[in-house]
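Undergrad: sequence below, structure please.
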Amino acid sequence: MELRQLRYFIAVAEELHFGRAARRVHIAQPPFSQQIKGLEEEVGARLLERNSRKVRLTNEGRYFYKQALDIVAQAEEAAATVGRMAKGEYGNIKVGFMEIAMDSLLPEAVRSFSHRYPGVSVRLSQFGASIQLERIHSGELDVGFSTVYLRAMEGLSSVKLFSRKHVLAVPEDHIFTAEKSVSLKEIARENLLMFPRSGQPDLYDSIMQAFTSRGLVPKVRQEISGLSGASALISSGMGVTFLPENSRVARKGIAMVPISDDFPRMDIFMVWNSEDYSNTAGVFMEWVADYFSVSKAFAGKVSG
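TA: Below is the predicted model of the structure:
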């Protein structure tokens, strides 16, 4: 039994006329009639009663008509879905991110992608940089967003999406809020809250180097594990920290002060397995790259 035969039967069941049904499916009537006869022989039942004046469905024919509609619809839906999958317009992608990386325009990029490709489910999971790289390498994640530049890991590639200036986040009643900008010499006298070095070693070391190159030793009093924790500590007067310019975690009780000295920027990278990624992941990465107007570098093997 072929889908073509089911479509022929649906046509005659709806037209109740062999000539009109044959024209509807663009086939001559004699071979059309032979296809219907062959279908009846295959199912072992008469599906249609016909005479010189009219055609009508038998009880078996009415049942078979309903089933044929479902089968053809399911087949067409499956074919359409597979086609969308091949184009990367349907499926699932697993995306890892660092909290600080999503404190930016990235959420808008992901949201706009989901609006454009509603058939793709984007599953977001928060991980540190090292765990992201491990899971991308193992295939547990398709794409990652991190502040860590990828130096060398077999099969992985990265591209910088954007860069942001740092500002100093201070309590809103801090003396620095009266200044247009603040120097590292002034910051070195403050209790500094820092994200753990293990999470973003390159950035951490660059920040420390900015101080030591000026003969300064910052007073790192406490490590902070997340943006919400940082906001709470700063607003309560426990210290100051560096955050990306226009950070979304700014809350009541916190002010942002520009830094006058040269200071490391926060770079956000997209990381992926260049040796094996799905069509859907490729479409997602291209969308994100276009969103941030960066060159595409998605060479490698694309899995189905």
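
Undergrad: rest of the way, CA atoms for contacts and neighbours
TA: Noted.

Undergrad: ok, now how distant is the spatially most central residue of the chain from F284?
TA: Among the residues of the chain, the one closest to the centroid is V122, at 4.2 Å (C-alpha atoms, centre = their mean). Distance from V122 to F284, counting by C-alpha to C-alpha, to the nearest Å: 9 Å.

Undergrad: isn't the residue nearest to the centre of the chain up against K94?
TA: Yes - at 6.2 Å, V122 counts as touching K94 under the criterion of C-alpha atoms under 8 Å.

Undergrad: and stretch 84-99, which residues are buried?
TA: Along stretch 84-99, these residues count as buried under the neighbour rule (16 or more other C-alpha atoms under 10 Å): 84-86, 88-99.

Undergrad: alongside the first, I'd like the structure of this one:
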Amino acid sequence: MNGHTMELRDIEIFLTLAEELHFSRTAERLHVSVARVSQAIRKQERAIGVRLFERTSRAVTLTPIGRQLRDDLLPGYQQIQAAIDRASTAGKGITGLLRVGFSAAWSGNLVARAAEVFQSRHRYCEVQIQEIPLQDRFGLLRSRELDLQLTELPADEPDITTGPVIFTEPRALVIPAGHPFAGRDSVSLEDLAHSPLITIDGPPRYWLDAHFPRHTPTGRPIPQGPATVAWQEVLSLVSAGRGVSPTSARAAQYYARPDLAYVPFHDASPIEFGLLWLTTAETPKLRAFVQLLLDVGR
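TA: Here you go, the predicted model:
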């Protein structure tokens, strides 16, 4: 080009105008003034010594040399942008593998949606998701097999950070279809005094007390039924008439069965689903995914 060089920004202006064929749209897209676009194109045309665009009052079109320049510049420009993008991503630490756990099926759906968006934004990061065992709430975080999990709170563990609550769910009681409560619109926490409560074996006592209480709000004892380690077993025990079990109201959509009924509580606080991670394992990648989950979960 007669010893003249084109700055990267001028190349970007040229290629954007070659795509948009409209000065105002090009300026808007690049957050510059229309005058800056015109100036860059005039400078390039002077340096090369030929017109790159034909301008009329109705249209902007590329000249044959303008088309040739676009075709020659585009692959190199895209390569430069990809290199900058890779360096920026690596600089932020958003590369490699991020492993995210979930408990309930509905939290798994949300994590999967977030993972898809995250991977489209951070092409050098892979997100793997997996269900966490019902009975072992924190084991996979502690063994570093998971980086982050979206599960039911509370979590009162000295080595684990409790992050933001992503969503809440109303509570319901799962009962046999023939149970006297099955025809009701709602139940009370006081009603738990009338049936054995099927619980989970393994979680810490404070977590069990939040989800499977031993006393009603007025202090009446709640009979304790069998404990199990799998949700499908809970449902089988309920169906067999061995007791009842609290759950999220949304379980009625995910685990509908003719032998079971789900009745909402009218006086129970909602279940909070929040993010947890090992305090010593917090990374920029993890923080970026937490922020995305907050955005997607709203």
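
Undergrad: ok, back up a step: please narrow the buried residues of stretch 84-99 of the first structure to those residing in helices.
TA: Secondary structure of these is defined by DSSP state H; positions in helices are 84-86, 99.

Undergrad: stretch 190-209 of the first structure: end-to-end distance?
TA: Taking C-alpha to C-alpha, stretch 190-209 of the first structure runs 17 Å from one end to the other.

Undergrad: contact partners of that stretch?
TA: By C-alpha atoms under 8 Å, 6 or more residues apart in numbering, the list of residues contacting stretch 190-209 of the first structure from outside reads 128-130, 147-149, 218-226, 230, 238-242, 263-264, 266.

Undergrad: now those: which count as buried?
TA: Among the contacts of stretch 190-209 of the first structure, those classed as buried by neighbour count (16+ other C-alpha under 10 Å) are 128-129, 147-149, 218, 224, 230, 238-242, 263-264, 266.

Undergrad: could you identify the most distant pair in those?
TA: The widest separation within those, taken as C-alpha to C-alpha, falls between Y149 and M238 and amounts to 30.6 Å.

Undergrad: would you map the strands across the first structure?
TA: With DSSP state E, the ranges of strands along the first structure come out as 48-50, 55-57, 91-97, 120-126, 143-146, 156-164, 166-171, 191-194, 219-223, 241-244, 254-258, 266-273, 277-278, 302-303.

Undergrad: so which of these is the most surrounded?
TA: Most buried of these by mean neighbour count (mean count of other C-alpha atoms under 10 Å) is strand 143-146; its value is a mean of 28.

Undergrad: so where in the second structure does that one end up aligned?
TA: Using TM-score structural alignment, the residues of the second structure aligned to strand 143-146 of the first structure are 148-151.

Undergrad: report the contact partners of A177 of the second structure.
TA: Under the criterion of C-alpha under 8 Å, 6+ apart, the neighbours of A177 of the second structure are 239, 258-261.

Undergrad: and in the first structure, which of those residues remain?
TA: Retained in the first structure: 239, 258, 260-261, out of the contacts of A177 of the second structure (criterion both residues aligned by TM-score structural alignment, their matches' C-alpha atoms under 8 Å).

Undergrad: which stretches of the second structure form helices?
TA: When secondary structure is read from DSSP H, the second structure shows helices at 8-20, 23-30, 34-48, 64-91, 105-121, 139-142, 205-211, 231-239, 251-254, 284-297.

Undergrad: okay if I get those helices as CSV plus distance to S195 of the second structure?
TA: Compiled in CSV, those are given as follows (distance: least, C-alpha to C-alpha, whole Å):
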stretch, distance to S195 of the second structure
helix 8-20, 69
helix 23-30, 64
helix 34-48, 74
helix 64-91, 55
helix 105-121, 27
helix 139-142, 32
helix 205-211, 15
helix 231-239, 11
helix 251-254, 20
helix 284-297, 35
